[in-house]
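Trainee: From the sequence below, what's the structure:
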Amino acid sequence: MMIFLRRQLFFLLILLIKLTESDRKSKRTKEYRPQAPSYEIYRSDYLPSDSQVTTFLLKGELKLLYYLSPIDNGSLSTTIITCSSPVQWSMKLNQNGSTAKPSSKEHNRTFLTEDMTTKNFTAFKELYVLQLTAPESDTYVHIYISTEADGPQALRNSYLQKLRLQKRQKKKRLTIRWEASLVDPQGTDYCLTVSSKKNYKTLCSAQAEKFGVVPPSVTGQALVASQAAINWKPKGRDIEKSAFPLIACVGRKRQYTVPNLKQGQTYYFDLFATNRQSNLTYFFGSTSTKFDSRIKPISLRDGKSVFANLRKFDGKIVFKFKVGKVRGNPLNIFIMPCGALIDAEVSLKGKTIISRERIEKMDHIAIKSPEEGARYHIKTVAVNINREGAGRNSGVEVFATSKSTSKIPLPTMPSQTAVEEIASMRKCNSVTVAWLPSPGEKVGHYCILVKEGKLREEDDYGIPNQCGLESRLKKSVNFDVKCCKDIRHNYTNSVITEKINYLGPGKSYVVQVIVKKPKGKSLAYDLLQVHTTPSCHKY
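Mentor: This next block holds a predicted model:
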């Protein structure tokens, strides 16, 4: 009976833990869900400072709002943001007061705002009257009174921002990226508008065009800008099925990808930031581009290798190389995957002349008698860029030259690049490994790198990443053992053996051998998994 009760209590405890974890995940999801700015009609006639409020103007209506300044001879600015109609407005001192203050020219002027305007005044400890009129049509208006010198700091810094565009080849996408706001970056959300017609200076003008201008409801919520009434992020995958402008609010994220764009169509992108504390929504950046889904080939210089990030180009990169004076030399092309399997093809005048599949380590393509002055295109396609260790730096490095082979900076690799362990020489603190030397070199510069750990299945059974070997060699702190030396070999088919000391008993290590060409680059042999004996006792 006791055993049965214990089992029941154990199962109840497990169930309680799972429910608690599920509740925590649900709370986290709700907490970080991007929220669009929510605007409600401000019902008081007295305006607050450093907080954006919204009012609604009927066409031709004169609306009076008041602001009681608590400071004297200080800074005061008024920001007016319109939505669907220009707004005439003025900020004047109340002339009915018993102690009149001298008014500046700005206090006596009437301004016309078509999108967003900020005006600075000298603040007196008096009552101010804000007069607003919409001469053309009904509109919502956002108002922000600030006591910061020269206006809100966020508005001054927003004009320095630039939007970066990155073409994505899959599904004709375009990714827009931007830097975080310099003012309260943790408390700032972003909304992006995309249009095929024009740019927008205010977020609510895009909202008004997309959803129309509807007077506020009885509850006082502005339907044109209410979170409940706006489909901020269309659910459909095809942007063309959603009426422009597209309005996407992404919270604190600093990028957004627009799918299914039309070839040759010009698109306009406008970014708006909202401070969650003050509710101030302001213009943050703008750009436009004529969409071209074609990716321009990357130019190769004779004798210079070029690295390109596969993730940046959605796994497909095209290189181009113009052949100079041939002088009887072949065109040598070296393709080195960096954390990915590569399919490659070389084409001339639109016709494929050589193709390679599943390049794992490095491939050498030699084109005999290349056409002088011709442009060869090398297309590389990633079969899989999600291999272990690939990360964001998965890429491909390409080297091309029509010069003499003696000037190629890459070492010549043997036909077999495997590194083998001599098991009979295995000890508790050392192992002995062997490999074939680099052909054509009497003396080779080799480095042996040893790191404790095991090769996983994702490492594709020891296929090395050929990119960035020089920088890895400099970071000796990442290895348990590092040894570099010049090794002389007399015969082409001779085998190099090397004993690796200073290992621990009963441990597993990954061994990598790297060969470097004098005044050139490095290439790696296959990775090798070794194990030391568990005991150092002699029998």
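Trainee: CA atoms for contacts and neighbours, from now on please.
Mentor: OK.
Trainee: What segments of the stretch 101-250 of the chain are helices?
Mentor: Using DSSP state H, counting those that start in this stretch, the helices of the stretch 101-250 of the chain run over 153-158, 203-211.
Trainee: Please provide the structure for the following sequence as well, for comparison with the first:
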Amino acid sequence: LSVRWRPRSVSPHAVSYWLVLTPSTPAKSLCSAKIMAGLEANSNIDEEVIKGNITIENLGSRTSSIIKGLKPDHNYTVEVFVVNNLTGLSYRYGTATARYMRTRPLPLRDGRQTDANLRKMDGRATFRYKVPKATPLGGRLEWYVAVCGTGTVVDAEVRHKRRPIIERREIVGYSIITLNNPVPSATYILRINSTEPEMLARITQVQVLATTKGLHEPILPKLTSVHEHKSARSCRSVQLGWYPSSPSPSSNGTNFLTYCITTKEVHKSEMFTPTPDQCAHSLALKNHDYSTNLCFRRTVNKKMITKEVTHLKPWKFYDIQVAVRNGNSKVLSYEKIRVRTKQHCHR
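Mentor: As a prediction, the model looks like this:
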């Protein structure tokens, strides 16, 4: 269960928040909750305390929490208490009741993308895929998983008949999960988890696609950074270089990959992180949230790619994103780079 609240408007840094979870009757005071949990009324804790049906957690300055281990179809009361860090006085800041319902698996159709809002699903999403009956033996089942948001991380696990067949792994940004020799007509469950409140706040959604017909997404190089050739910088253009991607094994001899470069004019003070959001490129194009966009095809080889980005303004900062796709495949992004054009133009 995901719980959030607004920080106290007066001296928010001088207080800490405590969360109390009970199955029905509210504790009404932090002292009562501590006594119910077998603690002394004036005790302080650094970790979550669970005793019987009551849970107490000292969250410090955090204003959100993910409550785990709840029983499906049960009612719970959630209370948030504010404690003055200087005086130790506390009062109830808010209360709510909720009925925890187990989330049903989202069905996946072969080759079609399904999106899930992890925030609304309390950080846990499950996807169900049934292998077509006509799938030949010795085939391969692949899941494409993209976690939308900057610097996002989730855990993924594949289960069959309630047992894990692909152990839990960490996905940073995006990943392709492969299961060899799937059983025709069998149903496989993909579980996606992100239970850290800070991480969950950065995840906008999770995109999942499953298929037994082969994914065509290109394979990014091990080094996905983009470099600027500063000696070629001018007032209206910059020159970039990056390592090429490779076609997927299912691409049937693809000779070309399409690269796109989007630029967005930004202010120097705007926050910048090179970590790409694997969903941001498509969203920027959809919302026209860019300054320039350049796409071109390049023959598949191992030579470093160099490209000049033009139509920029003098003495401006730009965030530049390089992305690659294979035909109509999903778009995969390299790391972002921030550049600044020269101030003066020389004829």
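Trainee: hmm, back to that, so which of the helices of the stretch 101-250 of structure 1 is nearest residue 54 of structure 1?
Mentor: helix 203-211 (10.9 Å; CA to CA).
Trainee: Which residue numbers in structure 2 does that closest one align to?
Mentor: When structure 2 is aligned by TM-score structural alignment, helix 203-211 of structure 1 has no counterpart there.
Trainee: mind listing what's buried in that helix?
Mentor: Across helix 203-211 of structure 1, burial judged by 16 or more other CA atoms under 10 Å covers 203-208, 210-211.
Trainee: Which of those sits closest to residue 273 of structure 1?
Mentor: Using CA to CA, residue 203 comes nearest to residue 273 of structure 1 of the buried residues of helix 203-211 of structure 1, at 9.2 Å.
Trainee: what about the residue nearest to the closest one when sequence neighbours are not counted, neighbour count?
Mentor: For residue 203 of structure 1, ignoring the flanking residues on the chain, the nearest one in space by CA to CA, 6 or more residues apart in numbering is residue 272 at 6.5 Å. Residues within reach of residue 272 of structure 1, counting by other CA atoms under 10 Å, total 21.
Trainee: didn't residue 272 of structure 1 look like it was pressed against residue 250?
Mentor: No. Counting by CA atoms under 8 Å, residue 272 of structure 1 sits too far from residue 250 to count as a contact (10.8 Å).
Trainee: can you list residues touching both of those two?
Mentor: 190-192 (CA atoms under 8 Å, 6 or more residues apart in numbering).
Trainee: Selecting buried members of those in ChimeraX, what would you type?
Mentor: The following ChimeraX line selects those of those that are buried, judged by 16+ other CA under 10 Å:
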select :190,191,192
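Trainee: Now, the shared contacts of residue 272 and residue 250 of structure 1 that are in strands?
Mentor: Among those, DSSP state E puts 190-192 in strands.
Trainee: if we can go back for a sec, wait, a strand at the residue nearest to residue 203 of structure 1?
Mentor: Yes. Counting by DSSP: H, G, I helix; E, B strand; the rest coil, residue 272 of structure 1 is part of a strand.
Trainee: if we can go back for a sec, could you dump the helices of the stretch 101-250 of structure 1 to JSON lines with distance to residue 130 of structure 1?
Mentor: Formatted as JSON lines, these follow (distance: least, CA to CA, whole Å):
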{"stretch": "helix 153-158", "distance to residue 130 of structure 1": "21"}
{"stretch": "helix 203-211", "distance to residue 130 of structure 1": "21"}
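Trainee: closest one to residue 513 of structure 1 among those helices?
Mentor: The closest of the helices of the stretch 101-250 of structure 1 to residue 513 of structure 1 is helix 153-158. By CA to CA, the value is 51.7 Å.
Trainee: In structure 2, what range does the closest one match?
Mentor: Counting by TM-score structural alignment, helix 153-158 of structure 1 sits on no residues of structure 2.
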